[in-house]
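Asker: Okay, sequence plus prediction incoming.
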Amino acid sequence: MKLVATGLLVLLGIIFVIAFALQDRYPWLQYVRAAAEGGMVGALADWFAVTALFKHPLGLKIPHTAIIPRNKDQIGATLGDFVEDNFLSDEVVKTKLDSIGIAQRAGAWLSRPEGAERVATEGAAAIRGILRVLDDEAVRDVLESMFRRHVVDVPWGPPVGRMAERIFEEGHHHQLVDLLVDSLNDWVHQNPEVVARLVAERSPSWVPSFLDDLVGDRVQVELGRFLDAVQDDPNHQVRRSLDEYLRGLASDLQHDPGAMAKAERIKEQVLDDPRVKELMAQTWATIKGALANAVDDPDSELTANFKSAVQDFGTRLVAEPELAAKVNAYVGDAAGYLVRTYRKDIAGVITETVERWDAQETSEKIELQVGKDLQFIRINGTVVGSLAGLAIFSVAHAIFG
């Protein structure tokens, strides 16, 4: 386009020279000379204007030339402010998001198998990356710290007592008592020789063996009857006594300092320092191994369930307008928050980027983007100048002859 514009200027120059030389012989060439003269003036003026935007014309440092290189930083700041004021606002972002219907579009994509597969693939890659960069020792320390804060350091007595009190008041323990009584009764009926042997071992040596057998059989029968009675009678004295004992234990764990101290000693014995460290190490190793195996196997149960959940969520976004509206509202609020909080930082990227550019490089970048239109300005100036020159000469010739 530069060659076209410059070539048109050269052509008008040639025409001007020929017309100027022959106008005395051919008077009508005066009009051609005037048009060519005006065209050259227009072309030179617009060449100067266009060139002055990007550099000093002919290398001459004329005032108010090389405008873009000289005002590069101001242009970047102005562009950043323009973007911040006209694009990075709550209203613009929310209006655009509302017009898109992002929840419905995302739901349509997620409901398709390929969409769920893509999410699962990217999620697996993210998990693998996280597992690679995580420091196992640091993770174990965090888990141990959380476990100590929420389990070890917390007194066990009151919370255990409150939980047990609710269980005992609602009678949930009765099923466990029934199971214990049933098991004990079955064992007694199935192992009569054990009872007889225990009686024989604890009787004096001078007691005849047949008497031991009689006593053992009697104990076996009475014990069986007793367990049968406990088993068949929901209000048996043993059951009531057990209920009273358990309720009292639950109350003591909440209010009796001795019971609470005993619970703390049991906790310390069960969860001493080495056991806690070993438990956390095993827990993290188990979690890490399970996650690694699941994400490495595209057909694992975890991956299949995740894909199914993603597709189900996508289907619900499409089929349930209320859910889609909630998601759109959440996305709009999040985008609005990001814009309000970071709009200056986002717009600042433009300003800082332009500031880092070299002035000459900036000028060339802009010229490459708009240069074609600028050369059309030169061409249009040439044409308009030619018409203006022709018109001015024609009017002057008509008036002054």
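Answerer: Looks like it arrived, so ask away.

Asker: make it CA atoms for all contacts and neighbour counts henceforth
Answerer: Will do.

Asker: Off-centre distance for the helix ranked longest in the chain?
Answerer: Counting by DSSP state H, the longest helix found in the chain is helix 359-400. Mean C-alpha position of helix 359-400 versus that of the full chain (C-alpha atoms, centre = their mean, to the nearest Å) differs by 54 Å.

Asker: Name the nearest residue to W109, sequence neighbours excluded.
Answerer: Of all residues not flanking W109 in the chain, G115 sits nearest, at 5.4 Å (C-alpha to C-alpha, 6 or more residues apart in numbering).

Asker: Count the residues that sit near that neighbour.
Answerer: Residues near G115, counting by other C-alpha atoms under 10 Å, number 19.

Asker: That one and K326: what is the separation?
Answerer: As judged by C-alpha to C-alpha, to the nearest Å, G115 and K326 stand 21 Å apart.

Asker: next one: N185
Answerer: For N185, the distance to K326 equals 59 Å [C-alpha to C-alpha].

Asker: Those two: who's more crowded?
Answerer: Applying other C-alpha under 10 Å to N185 and K326 shows that N185 carries more neighbours, namely 19 against 13.

Asker: ok, and the closest non-adjacent residue to that one?
Answerer: Ranked by C-alpha to C-alpha, 6+ apart and with sequence neighbours excluded, the top spatial neighbour of N185 is L227, at 5.8 Å.

Asker: Please compare the first structure with the one that follows:
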Amino acid sequence: MTSSDAERAAALRRMKTVATGLLAVMAVIFVVAFALQDSYPWLQYVRAAAEGGMVGALADWFAVTALFKHPMGLKIPHTAIIPRKKDQIGESLGQFVEENFLSEDVVRAKLDSARIAQKAGVWLEKPESADRVAVEGAALIRGLFTVLNDDAVQGVIESMVRKHLLDPPWGPPVGSIAERIFAEGHHHQLVDLLVERAADWVDANYSVVTRVVAQRSPTWVPRLVDGVVGDRVHAELSKFIRAVQEDPQHDVRISIDTYLRDLAQDLQHKPETIAKAEEIKGQLLDDPRVRDLTARTWSTIKNALLDAVNDPESELTTKFKAAVQDFGSRLTNDADLAAKVNRWIADAASYAVRTYRSEIAGVISETVGRWDAEETSRKIELQVGKDLQFIRINGTVVGSLAGLLIFTVAHAIFG
């Protein structure tokens, strides 16, 4: 028995004592009045009142007691109602809650008046609240990583990589993206960069160019001629690269554009090119590499998150707290956002009530059904028994007044 149950039990005992004591007082008054009424005729009225009070007290004692047990242990029909009807009471209570409380209209009206989003916003924008959310979130992440099996997670990541990255052919989607990039000219900046780097290399490597020319010339050619030819080749090469660099419509640039556009088309429609792309994909991402990639990906994510949540001053934690406060401030000040969040909450609650109302209400009937009959009667009596004792007291008082009134009227009529 909990402390609150103990308090209720004590209050119930006190009220039972008062009600029973009142019955005893009526009995004493009745005996005295009955014994002396011949000597003192006015005591007949007192006797009638006490007699009516006893009848009322006994009748209401029987009624109240019959709810929870058999009066005086006698198995009188229609007594011990709660122990006998426990399951029906549980079902009726569950049905009552389902029909009157687990209603979409009731739930939505209550949530609309509660203004949950605004209240949550006021709480979230406080620094101490953001700290609390960060602490609880960190504990949740640590708990998840403790529960999660690394091999299982890596298996899930690997299956997702295979399903969404490796199994689909690369050629058509890559070709489609490349076609759009080439059509919009986004690759020109890369071409410019490559040409610029080539020009810089030629300018900085005169000796390399002349040496290569000398190495490729016949042995019978004089060294002087090699030098002249090498110088000429370097000059022409530099001139050619400068021309490509300065002329957006140079033949080399046009040839590059044509080649890239044709390649994008072939990746989408030419079986040989698509097969070649699949071969390259297989060479780049074979099974060992995929497993190593998924293992390193999960390890990196896990370690980074754990390091961040374990450090209250980490950048992730700091930004998370700032984001929580910012979200709380927006909920408080942005009426449209708050209304949208409240609508989401109401929709979610309405869906839960609409879908699971029977299961939720069923918890009541199932819980009551598991209770012992006597235990159920005791629990209910502890909750309402104190108030029910007032019925006995009121019955005593009302019975006394009724007895007095009946006796008075009868005496007035019949003398």
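Answerer: Yep, it's here. In this text the structure is predicted, and so the values were computed from the model without any measurement.

Asker: Now the TM-score, please.
Answerer: Superposed pair, TM-score by TM-score structural alignment, normalised by the length of structure 1: 0.96. Supporting alignment: 401 aligned residues with a C-alpha RMSD of 1.5 Å.

Asker: Residue in structure 2 paired with D233 of structure 1?
Answerer: Under the alignment (TM-score structural alignment), D233 of structure 1 maps onto D247 of structure 2.

Asker: do the same with R140 of structure 1
Answerer: Using TM-score structural alignment as the criterion, R140 of structure 1 maps onto Q154 of structure 2.

Asker: Over to Q104 of structure 1?
Answerer: Structural correspondence for Q104 of structure 1 with respect to structure 2 (TM-score structural alignment): Q118.

Asker: number of nearby residues for the nearest residue in space to that match that is not next to it in sequence?
Answerer: Counting by C-alpha to C-alpha, 6+ apart, Q118 of structure 2 lies nearest to T332, which is 5.2 Å off, once chain neighbours are set aside. Neighbourhood size, T332 of structure 2 [other C-alpha under 10 Å]: 20.

Asker: How about the one 5 residues further on?
Answerer: Counted with other C-alpha under 10 Å, residues neighbouring L337 of structure 2 total 16.

Asker: What of the one 5 residues further on?
Answerer: If you count neighbours by other C-alpha under 10 Å, N342 of structure 2 ends up with 21.

Asker: my guess is it contacts S113, does it?
Answerer: No. The pair N342 of structure 2 / S113 is not scored as a contact, 10.0 Å apart, by C-alpha atoms under 8 Å.

Asker: that older thread, for the match of Q104 of structure 1, give me its contacts.
Answerer: Q118 of structure 2 is in contact with L331, T332, A338, counting by C-alpha atoms under 8 Å, 6 or more residues apart in numbering.

Asker: among these, which recur in structure 1?
Answerer: Contacts conserved in structure 1 for these, using both residues aligned by TM-score structural alignment, their matches' C-alpha atoms under 8 Å: L331, T332, A338.

Asker: hang on, the earlier thing: what's the spacing between the residue nearest to N185 of structure 1 and Q375 of structure 1?
Answerer: As judged by C-alpha to C-alpha, L227 of structure 1 and Q375 of structure 1 stand 108 Å apart.

Asker: what do you get for T362 of structure 1?
Answerer: Taking C-alpha to C-alpha, one finds T362 of structure 1 at 19 Å from Q375 of structure 1.

Asker: Now which residue in structure 1 aligns to the residue nearest to Q118 of structure 2?
Answerer: Using TM-score structural alignment, T332 of structure 2 pairs with V318 in structure 1.

Asker: Please apply the same query to V397 of structure 2.
Answerer: Aligned counterpart of V397 of structure 2 in structure 1: V383 (TM-score structural alignment).

Asker: Grab the nearest non-local neighbour of its match.
Answerer: In this structure, V383 of structure 1 finds its nearest non-sequential neighbour in G39, 6.0 Å apart by C-alpha to C-alpha, 6+ apart.

Asker: Contacts only, for the one you found.
Answerer: By C-alpha under 8 Å, 6+ apart, the neighbours of G39 of structure 1 are L9, L12, G381, T382, V383, V384, G385, S386, L387, G389.

Asker: Kindly reformat those as JSON lines containing distance to F87 of structure 1 and neighbour count.
Answerer: Shown next, in JSON lines, are these (distance: C-alpha to C-alpha, whole Å; neighbours: other C-alpha atoms under 10 Å):
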{"residue": "L9", "distance to F87 of structure 1": "42", "neighbour count": "23"}
{"residue": "L12", "distance to F87 of structure 1": "47", "neighbour count": "23"}
{"residue": "G381", "distance to F87 of structure 1": "35", "neighbour count": "23"}
{"residue": "T382", "distance to F87 of structure 1": "39", "neighbour count": "30"}
{"residue": "V383", "distance to F87 of structure 1": "39", "neighbour count": "20"}
{"residue": "V384", "distance to F87 of structure 1": "38", "neighbour count": "17"}
{"residue": "G385", "distance to F87 of structure 1": "40", "neighbour count": "25"}
{"residue": "S386", "distance to F87 of structure 1": "43", "neighbour count": "25"}
{"residue": "L387", "distance to F87 of structure 1": "43", "neighbour count": "18"}
{"residue": "G389", "distance to F87 of structure 1": "46", "neighbour count": "23"}
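
Asker: Pipe the residues you listed into CSV and attach distance to R33 of structure 1 per row.
Answerer: Listed next are the contacts of G39 of structure 1 as CSV, based on distance: C-alpha to C-alpha, whole Å:
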residue, distance to R33 of structure 1
L9, 14
L12, 9
G381, 17
T382, 14
V383, 14
V384, 15
G385, 12
S386, 9
L387, 12
G389, 9
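
Asker: Where does S129 of structure 2 fall, secondary structure wise?
Answerer: Per DSSP states H and E: S129 of structure 2 is located in helix 127-147.

Asker: and the following helix or strand past that helix, how far from the chain's centre?
Answerer: Per DSSP H and E, helix 127-147 of structure 2 leads on to helix 150-161 as the next helix or strand towards the C-terminus. Mean C-alpha position of helix 150-161 of structure 2 versus that of the full chain (C-alpha atoms, centre = their mean) differs by 25 Å.

Asker: Ok, stretch 248-262 of structure 1 next?
Answerer: 47 Å.

Asker: Please apply the same query to stretch 159-170 of structure 2.
Answerer: Counting by C-alpha atoms, centre = their mean, stretch 159-170 of structure 2 comes out at 31 Å from the chain centroid.

Asker: now do stretch 302-320 of structure 1
Answerer: 18 Å.

Asker: Just the buried residues of that stretch, please?
Answerer: Judged by neighbour count (16 or more other C-alpha atoms under 10 Å), stretch 302-320 of structure 1 contains these buried residues: 302-304, 306-308, 310-318.

Asker: swap in stretch 106-116 of structure 1?
Answerer: A106, G107, A108, W109, L110, S111, G115, A116.
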